[in-house]
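Q: mind folding the following:
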Amino acid sequence: MAGALWQGIHREFFREPFAISADLRRTRLLQELKVEHQICDLLLPNDAEPRMSLVVDFSVTEDWVAMDCPPRFPTSAVGLDLLVQSRPSQLPTVWESRLREVRDDLLYIEFPEVIYQKQARRLYRVMPAVDDPRRIELYRTGAPMVLGEILDISEGGTRVRQVGRA
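A: Here you go, the predicted structure:
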């Protein structure tokens, strides 16, 4: 039976609006964690307290993420699911993965299929899908047309970056 902390995180984060399943976005998040040396919390199902770690490396093609092994991490946890929590760009981020092996002071976990990231905004923002059109033309009476690129969309509006004038 999973601990109360584990269950609380699942209730808080693991909902469809917070799901990131696109390979490119998941890879970017992991790259940010790695490059910025962001502290991650690792939580085994029955842990009362998370253990701190760092993303050391990852491979999408080989389906693994290597993380620094915290002191006194139980090697008996191989094969168990664990939760990874972090805050890249100050956005609470969580994913669940399975611990494959402990080798050379590194934990090798499965590359996450879905990462859950909770927006700090009142209205959730999403990036356009890869096959959605991103380039737009903005028109206003009496002004020249402006070319733009959609960065994200929410119920409250769209964030656009100007890329030029026609």
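Q: from here on, just use CA atoms for contacts and neighbour counts.
A: Noted.
Q: can you pull the contacts of Ala66?
A: 55-58, 106-109 (Cα atoms under 8 Å, 6 or more residues apart in numbering).
Q: now, which of these sits nearest Val65?
A: Closest approach to Val65 among the contacts of Ala66 (Cα to Cα): Phe58, at 4.1 Å.
Q: here is the second sequence; please produce its structure so I can put it next to the first one:
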Amino acid sequence: MTEQIHEVRQHLFADRYRVSSWLHATNVLARLIRDHIFCTLWLDGQPESFNTLLLDMQEELLWVDVPLNFPQNVRPEWPVTIITRMDGLVSGFRSSIVRMEKEAVVVRYPDALYQLQRRQLYRVPPTVQDPDQVAAYRQGAQMITGRMQDISAGGLRMLSRCPKDFPFQPGEQIPQLIFGIRDSAPLRMPAIVRFVDAYATGASGVILGLAFLDPPAADQEKVAQYVQARDREIVRLLSIGLRSSAKAEPTSWKGRIKRWWKT
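A: Model prediction:
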């Protein structure tokens, strides 16, 4: 789930996922506090993430438990991102630090809460019978074809030959990505290169991590339905299930999580 949370952070904060009801957003935050549900926290601009809990909310502020090994040099106004999973939904918000207290990080109440269904996090490989051909039409460079390694509602991984003209670079925008999924006509949508990995040392292959850019809602729904169907097939095949959201069960709870509990 950690890798999936990192992935969803890339596209969670789109307008389409913004919760329109202020009351619903407040109820979600209140439940995270009441049920002690674990969250993942990022200091924006830093690669490391931290496990934490929401402790309290009052007026325009939220109290967040100080994570283990949290940096000591954080300063006011540092942007933070918090994401969690609950009832099949991923919820998240962006905020900024107001101050550090002995056992809490105080952040501003978020301007907005974002949610998406858990199925949009799944990354699944296609079956042998499913379409797996991908074509990436590049701006000012040759078109590249390859094979889909896995796919989620937010993007896909593609194995292809290294380009002979211009190598791929993270951040490169692909004006048109064409690929197929089961029971659908070929889908066309723009994408952006998130990562580039060599397939093997000295090999001519490359693995691309591609994220969809503002895909049409209908096409994204087709991908999400396919991913959900494949996930169910894999679960049945392996006879395993997804674990539900983990809850913290502290021995003692008196308004704030005690420091000894984290260790």
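Q: tell me how the two chains score on TM-score.
A: After superposition, the two chains reach a TM-score of 0.62 (TM-score structural alignment, normalised by the length of structure 1), with 118 aligned residues with a Cα RMSD of 2.6 Å.
Q: now, the contacts of Ala66 of structure 1 that are in strands?
A: 55-58, 106-109 (DSSP state E).
Q: now the buried members of those.
A: Neighbour-count burial (16 or more other Cα atoms under 10 Å) is assigned, among those, to 55-58, 106-109.
Q: once you drop chain neighbours, what's closest to Leu113 of structure 2?
A: Phe93 (5.0 Å; Cα to Cα, 6 or more residues apart in numbering).
Q: likewise Leu177 of structure 2?
A: Excluding the flanking residues, the one nearest Leu177 of structure 2 by Cα to Cα, 6+ apart is Ala136, at 4.7 Å.
Q: which residues does the one you found contact?
A: Contacts of Ala136 of structure 2 by Cα under 8 Å, 6+ apart are 143-145, 174, 176-178.
Q: columns neighbour count on top of these, output as a markdown table?
A: Output for the contacts of Ala136 of structure 2, formatted as a markdown table (neighbours: other Cα atoms under 10 Å):
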| residue | neighbour count |
| --- | --- |
| Met143 | 14 |
| Ile144 | 16 |
| Thr145 | 19 |
| Ile174 | 20 |
| Gln176 | 20 |
| Leu177 | 22 |
| Ile178 | 16 |
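Q: picking that back up, from the contacts of Ala66 of structure 1, pick the one nearest Ala120 of structure 1.
A: Closest to Ala120 of structure 1, out of all of the contacts of Ala66 of structure 1 and judged by Cα to Cα, is Val55, at 23.2 Å.
Q: surely that closest one meets Pro70?
A: No - Val55 of structure 1 lies out of contact with Pro70 (Cα atoms under 8 Å); the separation is 11.8 Å.
Q: so who does the closest residue to Leu32 of structure 2 other than its chain neighbours touch?
A: Excluding the flanking residues, the one nearest Leu32 of structure 2 by Cα to Cα, 6+ apart is Leu54, at 6.5 Å. Each residue near Leu54 of structure 2 by Cα under 8 Å, 6+ apart is listed here: 32-33, 36-37, 39, 62-65.
Q: one more time with 10 Å
A: 29-39, 62-66, 82, 104-105, 256-257 (Cα atoms under 10 Å, 6 or more residues apart in numbering).
Q: out of those residues, name the ones that lie in strands.
A: 39, 62-65, 82, 104-105.
Q: what's the match for Val134 of structure 2 in structure 1?
A: For Val134 of structure 2, the aligned position in structure 1 is a gap, per TM-score structural alignment.
Q: Val134 of structure 2: neighbour count?
A: Neighbour count of Val134 of structure 2, defined by other Cα atoms under 10 Å: 22.
Q: can I assume it sits in a strand?
A: Yes - counting by DSSP: H, G, I helix; E, B strand; the rest coil, Val134 of structure 2 is found in a strand.
Q: how about the helices in structure 2?
A: 2-8, 22-34, 217-238, 259-262 (DSSP state H).
Q: the longest one - contacts with which helices or strands?
A: What it means is helix 217-238 of structure 2. strand 144-152, strand 187-198 (3 or more Cα pairs under 10 Å, 6 or more residues apart in numbering; DSSP states H and E).
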